[in-house]
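Enquirer: Below is the sequence, then the predicted model.
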Amino acid sequence: MNKKRFKRRTATAAAIAAALLVLSACGASSKNGKAGTGAATDAKKNGTISVSLYDRGITPPDAGTPEKNSWTEWVNKNGPVNVNFVTIPRFESVSKFNALFASGDVPNYIQEFDVSFRNQLIAQKQVVPLDDLIDKYSTTYKALIQKYPQIKSFGVKADGKLYEFGRMGGVRVNEGLLIRADWLKKLNLQVPKTTEELYQVAKAFAENDPDGNGKKDSRGMSLSPTAPQPGNDKIVNQMFQNVTWVVENGALIRDWDRLKAATQFKKDLYEGGVVDKDFLADKNGEKSRQDWINGKLGIWGLNNAAEKYGLDAFTELMKNNPDAEVMAIPLPKSPFGQFSPVPAPPITYNGMITANAKDPESIIKYVDFMSEDATMKALKYGEENVHYKMSPNGCPQTINEDKWKKEVSWTTDFQMLSHFYLEGKCGLFSSQLDTGNPVNKSFKAIVDQANAAYLTTERPFPEFMHPSYYPSYPKDLQIIATNLEKQINDMMVKAIVSGNSYTVDQAIKDAKNVWEKTGGTKLEEWFGQWYKENKDKLMTKKEIYDLVQK
């Protein structure tokens, strides 16, 4: 499905917007004044639901708490139902959800990015199919599916049913690899093009005082998590195509060679004094972020590199180190090829109705409200002529950065049903920046570097298909897959930090043994057969990159 076919099968963003339920604008009061504009309703609110909301620790104290703040109040004031928000620690979400499911206190509507965990919930029948509920109760979301049928077709599982709500986010940079270009210049080094060169550059950063303070206190590189499990650094894994499943000779197989190479590279970094010895304790990546913004880290892999998270980190770095120079670089080439971080998918699935929900109609009303164009604009930009104005390029542009950051910028996780693709270029974070601000201008240049480096078929993402669309295992196999993933990851982490007492070779041997003894071959058989039956139906990487949001 290329871009022309995508457009041909669907309507334009303007047509969608016209089809949406238009509600009158209304500002919501908060401790900061007006929180934004949105869709108000005169309908009596008969339903009350509970909804999960990630807690990243970024809610400003003046706005309230993560559970109750100016924007939770805004949603309740302007939305069609009463909502009790249940906050979930972003980087410990799976364990928190598991505890809530076990206690019977899980919210009626949950939002989670981890595709493996969502597939597990589907296999365990902890969530319900959505097809009939959307047909019966939805207006806005149903209209989107009718105009953009891929929203549904990409999400249908092996049983032919839809279990997840999704948003059209457009293909864009997600993770990125940043390097201190001024440190390269200081030490007369070149941008690393191979993993061997990456190691040498990172070691030089750690040993040769690139910040010139006369102390050996710099970190060459970070191994803190850009993936759910500690030690499972996603950026390094993608360099080595360590993505578990690879296609060889036309068949899908469980790979071990790439796992071994990636783990050995991490062990080398650890033993070479290149990374923080306590990286396993940095479970949410905040320690690495602090090292970066304080000018103590030379190479940093991060999520949301081209979004607000990336800008905030860059802004703080420049405040602390005004002479710092930063580049986004292509992932260095490994013995298995050269790849890019997996981009944000054309459609991101995250929302599910749990089996304990007693009022699915109210949940659908909430989904409709959060999917509307007016709601999306309010949550993302705030109030027109208060937080943003329309710029000459036709996109919303922040009026006062400090005011927007304080009152609006932290609403990311309210936007998990916002369809940014429908905004075209305006949906890109970089399009909203006032490049008259020197820091914003420099950050946009970094985003441009990332786009050029990562959104190309010359250096594609390493998975055989976009991992967001991996199929869900049957219940019995999902349990096996979940347990094996943790056991094998724990073995690799042990090998990284244990020196000669536990080598990578021994870890791989142990991993293969546990794989064979506890059902791994069943996963290979099931996934291999699935691939054989569906490989000609999969969206190609070229088709995915054709949907890059521009």
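Expert: Yep, that arrived.
Enquirer: rest of the way, CA atoms for contacts and neighbours
Expert: Noted.
Enquirer: give me the number of residues near Leu144?
Expert: Neighbours of Leu144 under the rule other CA atoms under 10 Å: 26.
Enquirer: want to compare, so here's the second one:
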Amino acid sequence: MERGGIHVGSPNQPRAGKAALAVLLTAGLLTACSGTGEPGSGGDTAPASVLKGGRFDPPVTMTSWGCYSATYKYKENQSFEQNVGLDWVKEKLGIQIQYLWTTPWENDACLTKMRLSLSGNEPLPDVVYVSVDAKGRSILADLIETGQFMDIGEVFEKHASPAYKEILKAHPELWAFAARDGKRYGIPHTADPYVNSPVLYLREDWLKTLNLKTPGTIDELEAVMDAFVNKDPDGNGKKDTYGLALGVKNNWLEGFASTGWIFGAYGTVPTYWLKGADGSLQYGSVQPGAKEALAKLRSWYEKGYLDPEFAMKDPAKASELVTAGRTGVIDGPYWLPIWPLPDLKKNVPGSSMLPVMLPAGPGGKPGFNGGDSLLGVYLINKKYKTPEALQVYLNKMLQAGGKEKGSDVENGFIEGYDYKMENGAPVAVPDQRVDQILLGNGTPMIPERNLNSLAHLASGAAPRDGFDQGNVAYKDAHVPGSIMQKQLSFGIQNEFKGASTPTMSTKMEALRKMENEVFTKIIYGKEPLTAFDDFVAKWKSSGGDQITKEVNDWYQAAGSK
């Protein structure tokens, strides 16, 4: 869901089964001047196209692999392959988008199809979008290894808008993900790095019923959860409530109902590469703080604070206990009051959720898995004869995402579709986002802008521009956004920005599987806490030490700081 800058969803991939999730990973793009040649060829008989006023004339055709959210509800007789957004791009930019194939992101269907296309030596499209998650890192390495994608440096320098260049000037680290041997193989799809950064939400009415104070530390939160579980906060005479909602079926760092803030309270984040005291990068899952966090989660499970099925549920499923009125605490981003929390009020009259800062750990401060200003990168086929078309498209998408004042996308894409005018002001139609049915399933973002906008509106100030005006509609996200802004300094960043290293490509999947199994068994009490020490030793000897060396080699080559 987005108007103004709000992106509702997971930052890396669709996880919650909600069409509005902006974290949906991108689809593809683009081929050549005529559309009659092979992918990447541009077509040899097409008349030369001229780029004038931001539009190609005659239109150019561009191909890609098309990935989309299976949960998006299209209006009328539309689809991902044929919709008003694609028509808009052709009309406004002179770009005819075509897909070699389309498939959903859900259940890794798109990533699996990408790998099958590569292994089957199928023709590559003109543009490929790659996400920044672990599986995206692996795909990226394989794509670059084909030797069929260009160094995009010249295309970017010649055709990127001043606004796009300014973002990359302020965030040069975003180039590192797709950089090899001094070449840049991917144009960054910039993102709101805070779209999945968590605050804590608590049942406000339960706090009042039980005369409890807002918790400021992990210990104080534990006392609140204990009361939520043992003191019948819903007054039904049954012990049928839980303290904390977690849904880690797919990942310890999901977009909400996650554990990143729990590990963060102990100074680490699982799967992240963190800067150690000696300046080198160390894997977060094998740090001492991870053992402390597992001990705390194990204790919470033993005390009945957690739903026994938390490890088998994704965030959307985990949140159902919250919206049904049976769980009193959940972590999540500023957009959680937009979805799915409103269902709580529908199901439990008089209920309310209170957003608060994350609780401090033993070290006296909170911590959480910091986000990335990079959602993914776009690679361009060397055979593509109009590679600038991609940058022209991204320039316009950035303009739309920022609601650039005075532009033809200041209010939105299509009046009467994704926005309407009421009393002279644009009003969002959240369920009809045009950018979600286009390349990338979302617009590039000025990284800091959305959170700044929410905090500005939370203060009671009037909208400053079209971007703020778009966020007015999401009033329930204003206060959580302002809380998130106050705790930004506690974010723990993943310092590894590169693609998969050689040993990562061959061994990290097995190491991750071992990690997930051990962590889960420790929390459930099926293994003693000392199993963590055995895991660390085995992780190191099974490839972890070599991966750590390769990561630090990359870090030194990239210019560690």
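Expert: Received the coordinates, thanks. Just so you know, these numbers come straight off a predicted model, no measurement behind them.
Enquirer: which residues touch the residue of structure 1 most remote from its centre?
Expert: Using CA atoms, centre = their mean, the residue of structure 1 lying farthest from its centre is Gly214. It sits 38.1 Å away. By CA atoms under 8 Å, 6 or more residues apart in numbering, the contact list for Gly214 of structure 1 is empty.
Enquirer: For Glu207 of structure 1, see how far away it is.
Expert: Using CA to CA, to the nearest Å, Gly214 of structure 1 is found at 11 Å from Glu207 of structure 1.
Enquirer: Run through the helices of the stretch 1-150 of structure 1 in chain order.
Expert: For the stretch 1-150 of structure 1, the helices defined by DSSP state H, counting those that start in this stretch occupy 3-9, 13-19, 70-78, 93-103, 115-123, 131-137, 140-147, 150-153.
Enquirer: next one: the stretch 301-450 of structure 1
Expert: 308-320, 360-371, 373-381, 401-407, 438-454.
Enquirer: Which among these is found nearest to Val201 of structure 1?
Expert: helix 438-454 (19.3 Å; CA to CA).
Enquirer: contact partners of the following helix or strand past that closest one?
Expert: As assigned by DSSP states H and E, the chain's next helix or strand after helix 438-454 of structure 1 is helix 475-497. Outside of helix 475-497 of structure 1, the residues within contact range by CA under 8 Å, 6+ apart are 116, 119-120, 123-124, 229, 231-232, 263-264, 266-268, 270-271, 472, 502-504, 507-508, 510-511, 514-515, 518-520, 522-523.
Enquirer: Filter those residues down to the buried ones.
Expert: Neighbour counting by 16 or more other CA atoms under 10 Å classes 116, 119-120, 123, 229, 231-232, 263-264, 266-268, 270, 472, 503-504, 507-508, 511, 515, 519-520, 523 among these as buried.
Enquirer: from those, which ones fall inside helices?
Expert: Among these, the members falling in helices (DSSP state H) are 116, 119-120, 123, 263-264, 266-268, 270, 504, 507-508, 511, 515, 520, 523.
Enquirer: Leaving out sequence neighbours, find the closest residue to Tyr68 of structure 2.
Expert: Pro104 (4.8 Å; CA to CA, 6 or more residues apart in numbering).
Enquirer: Give me the neighbour count for the alignment partner in structure 2 of Lys512 of structure 1.
Expert: Matched to structure 2 by TM-score structural alignment, Lys512 of structure 1 sits across from Val536. By other CA under 10 Å, the residues close to Val536 of structure 2 number 17.
Enquirer: Tell me where the stretch 201-350 of structure 2 has strands.
Expert: Ranges of strands in the stretch 201-350 of structure 2, per DSSP state E, counting those that start in this stretch, are 242-244, 273-275, 281-283, 327-332.
Enquirer: Minimum distance to Asn196 of structure 2: which of those strands has it?
Expert: The closest of those to Asn196 of structure 2 is strand 327-332. By CA to CA, the value is 7.0 Å.
Enquirer: which of the residues in the closest one are buried?
Expert: 327-332.
Enquirer: Against which helices or strands is that strand packed?
Expert: Contacts defined by 3 or more CA pairs under 8 Å, 6 or more residues apart in numbering; DSSP states H and E place strand 327-332 of structure 2 against strand 199-203, helix 218-230, strand 242-244, helix 315-323.
Enquirer: Which two among the buried residues of strand 327-332 of structure 2 are spaced furthest apart?
Expert: Longest span within the buried residues of strand 327-332 of structure 2, CA to CA: Thr327 and Gly332, 14.2 Å.
Enquirer: Distance of the residue nearest to Lys92 of structure 2 when sequence neighbours are not counted relative to Met150 of structure 2?
Expert: Nearest residue to Lys92 of structure 2, sequence neighbours excluded (CA to CA, 6+ apart): Arg55, at 6.5 Å. Distance, Arg55 of structure 2 to Met150 of structure 2, using CA to CA: 23 Å.
Enquirer: Likewise for Glu422 of structure 2?
Expert: Taking CA to CA, one finds Glu422 of structure 2 at 46 Å from Met150 of structure 2.
Enquirer: Among the two, which residue is more densely surrounded?
Expert: Met150 (20 against 8).
Enquirer: Identify the residue nearest the more buried one in space, chain neighbours excluded?
Expert: For Met150 of structure 2, the spatially nearest residue (CA to CA, 6+ apart) is Lys382, at 5.0 Å.
Enquirer: quick one: the one you found and Phe149 touch, right?
Expert: Yes: with contacts counted by CA atoms under 8 Å, Lys382 of structure 2 reaches Phe149, the gap being 5.0 Å.
Enquirer: quick one, which of these two is more surrounded?
Expert: Set Lys382 of structure 2 next to Phe149 and count neighbours by other CA under 10 Å: Phe149 wins out with 21 against 17.
Enquirer: which residue lines up with Asp135 of structure 1 in structure 2?
Expert: Counting by TM-score structural alignment, Asp135 of structure 1 corresponds to Glu154 in structure 2.
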